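Participant: no sequence for this one, just the structure:
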């Protein structure tokens, strides 16, 4: 019997007017990021520190990618 492992759905939302981006996991707000390092820090707080933020299929970037910060 196959087992399905559920992975968290991480979303980095489009930049706000101030340049910050909301980061959510499964619709739960983790916080605001103003740089890629902030996204890594926020994910570390919920034990997702092994996620390759820029390349992982677990992270959905809306309104631009990891290099897009206003």
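Facilitator: The structure has been received and is ready for your questions. Predicted, not measured: the structure shown is a model, and the values here were computed from it. Numbering: from 1, shown residues only.
Participant: going forward, measure contacts between C-alpha atoms and count neighbours the same way
Facilitator: OK.
Participant: quick one: residue 32 is in a strand?
Facilitator: Yes: per DSSP: H, G, I helix; E, B strand; the rest coil, residue 32 lies within a strand segment.
Participant: Now it. Nearest residue, chain neighbours left out?
Facilitator: residue 22 (4.6 Å; Cα to Cα, 6 or more residues apart in numbering).
Participant: Below is an additional structure, to be compared with the one above:
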């Protein structure tokens, strides 16, 4: 994986889910690491869902990969 690729998973939205961006382009609203892996696959970046949480080239904003719903 190239260090030049920037994947950002934004904090949970008020309605749930997290926006996923690659190199500034929004790929969609993910509700799990499986969704993140699917968005990345569609963008040509193959990754196993089991590896998404620990991948150093994904920038988890606000909170880590364990949280997908808004703070209550």
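Facilitator: Structure received. Bear in mind that the values here come from a model prediction, so they are computed numbers and not experimental data.
Participant: What would you report as the TM-score here?
Facilitator: Here the TM-score for the pair of chains, by TM-score structural alignment, normalised by the length of structure 1, is 0.83; 66 aligned residues with a Cα RMSD of 1.5 Å.
Participant: Isn't the residue nearest to residue 32 of structure 1 up against residue 33?
Facilitator: Yes: counting by Cα atoms under 8 Å, residue 33 is a contact partner of residue 22 of structure 1 at 6.3 Å.
Participant: Quick check on those two: which one has the bigger neighbour count.
Facilitator: The residue with more neighbours, out of residue 22 of structure 1 and residue 33, is residue 33; 21 against 17, by other Cα atoms under 10 Å.
Participant: if I line the two up, what does residue 26 of structure 2 land on in structure 1?
Facilitator: Under the alignment (TM-score structural alignment), residue 26 of structure 2 pairs with residue 29 of structure 1.
Participant: Great, nothing more from me.
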